[in-house]
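Novice: Fold the following for me, if possible:
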Amino acid sequence: MTDLNTQVAELREQLNALARQVNAVTEAADEKDKPDLVDTLSDMRLHLNDAAAALGDIASPPDEVLARIDEVTRRRNELVEAARVAMAEGDDGTATDLLRAAAGHSADLVELHKRRIELGLELP
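Specialist: Modelled structure (predicted):
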């Protein structure tokens, strides 16, 4: 039988994969000029990311909390950079969606840093 940590990790990966699928559908809806669908899907993606992060917070030993901080920071920075590119190309809708997702990652980082402080962990 698979241990609980493995099951949680698999569930987190499934949530992340679903968030990536939602992102792809969001892009397709944006191309078809469906703003209501884009907004709904963007919110859904944020909820999926939040759920994956919450699972990581609950099940993560201290070294995983630090690794998660690095991962979420990297993802947030990538989203911000992609938003800059989209704005430079005049694609304000995509830039807005990317910045919303980046804001969700920033919120995740706040929670991760709270957890890090609770655990008494120093950043490397």
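Novice: Going by C-alpha atoms from here, please, whenever you check contacts or count neighbours.
Specialist: Will do.
Novice: Show me how far the one helix or strand residue 108 maps to is from its chain's centre.
Specialist: Using DSSP states H and E, residue 108 falls within helix 92-119. Centre-to-centre, helix 92-119 and its host chain are 7 Å apart (CA atoms, centre = their mean, to the nearest Å).
Novice: which ones are touching the residue nearest the centre of the chain?
Specialist: When the chain is reduced to its mean C-alpha position, the closest residue under CA atoms, centre = their mean turns out to be residue 49, at 4.2 Å. With contacts taken as CA atoms under 8 Å, 6 or more residues apart in numbering, residue 49 has the following neighbours: 15-16, 19, 104-105.
Novice: Another for comparison:
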Amino acid sequence: MPDLDQQMAALREQLNALARQVNAVTEAADSEDAPGLVDTLSDMRLHLNDAAAALDDITNPPPDDVLARIAEVTRRRNELVEAASIAMAEGDDGTAADLLRVAAGHSADLVELHKRRTELGLERP
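Specialist: Reported below is the predicted structural model:
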């Protein structure tokens, strides 16, 4: 039987894989103009992030991981906001709203990541 550290690592990888799958389906739903599905998937992603944060709190990830996650989530959020700006300029307000909704989820994730960064006493990335 695997030890607890191995089981935690496996669980974390399963959560990460599921989160990647949810993100891929969310992007597909965005392109298919399905705002109801985007909302549901965004909520699901938040729950997955809560579960991952609970694991992170238990296992205390290395500080570099927290900073790397902040950088990646910030990059992705900024890409979504830029895409929303383009959609608005093209008059596609529905797509812009969907993209901004997903970007807001990333902003909520950043709040939690920055709380963790503060708890670890890390400098801003």
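Novice: Mind checking the TM-score on these two?
Specialist: Once superposed, the chains reach a TM-score of 0.79 (TM-score structural alignment, normalised by the length of the first structure), with 116 aligned residues with a CA RMSD of 2.0 Å.
Novice: re earlier: quick one: the helix holding residue 108 of the first structure to the second structure mean distance?
Specialist: Here helix 92-119 of the first structure, set against the second structure after superposition, deviates by a mean of 0.8 Å using mean CA distance after the TM-score superposition for the first structure.
Novice: Which strands and helices lie in contact with that helix?
Specialist: helix 4-31, helix 35-59, helix 62-88 (3 or more CA pairs under 8 Å, 6 or more residues apart in numbering; DSSP states H and E).
Novice: Would you enumerate the residues in contact with the aligned residue in the second structure for residue 42 of the first structure?
Specialist: With TM-score structural alignment as the matching criterion, the partner of residue 42 of the first structure in the second structure is residue 38. By CA under 8 Å, 6+ apart, residue 38 of the second structure lies in contact with 26, 29-30, 98, 102.
Novice: any idea which of the contacts of residue 49 of the first structure is closest to residue 80 of the first structure?
Specialist: residue 105 (10.5 Å; CA to CA).
Novice: show me what contacts that closest one?
Specialist: 49, 72-73, 75-76.
Novice: And for residue 58 of the second structure, the neighbour number?
Specialist: 10 (other CA atoms under 10 Å).
Novice: try the one 5 residues further on
Specialist: In terms of burial, residue 63 of the second structure registers 13 neighbours under the definition other CA under 10 Å.
Novice: With the one 10 residues further on instead?
Specialist: Using other CA under 10 Å, residue 73 of the second structure has 17 neighbouring residues.
Novice: ok, now residue 115 of the second structure?
Specialist: Neighbours of residue 115 of the second structure using other CA under 10 Å come to 12.
Novice: what about it, distance to residue 97 of the second structure?
Specialist: Distance, residue 115 of the second structure to residue 97 of the second structure, using CA to CA, to the nearest Å: 27 Å.
Novice: was I right about residue 52 of the second structure contacting residue 13?
Specialist: No: counting by CA atoms under 8 Å, residue 13 is not a contact partner of residue 52 of the second structure; they are 9.8 Å apart.
Novice: who are the neighbours in contact with the counterpart of residue 108 of the first structure in the second structure?
Specialist: By TM-score structural alignment, residue 108 of the first structure lines up with residue 109 in the second structure. Residues near residue 109 of the second structure by CA under 8 Å, 6+ apart: 46, 49, 73.
Novice: quick revisit: higher neighbour count, residue 52 and residue 13 of the second structure?
Specialist: residue 52 (18 against 13).
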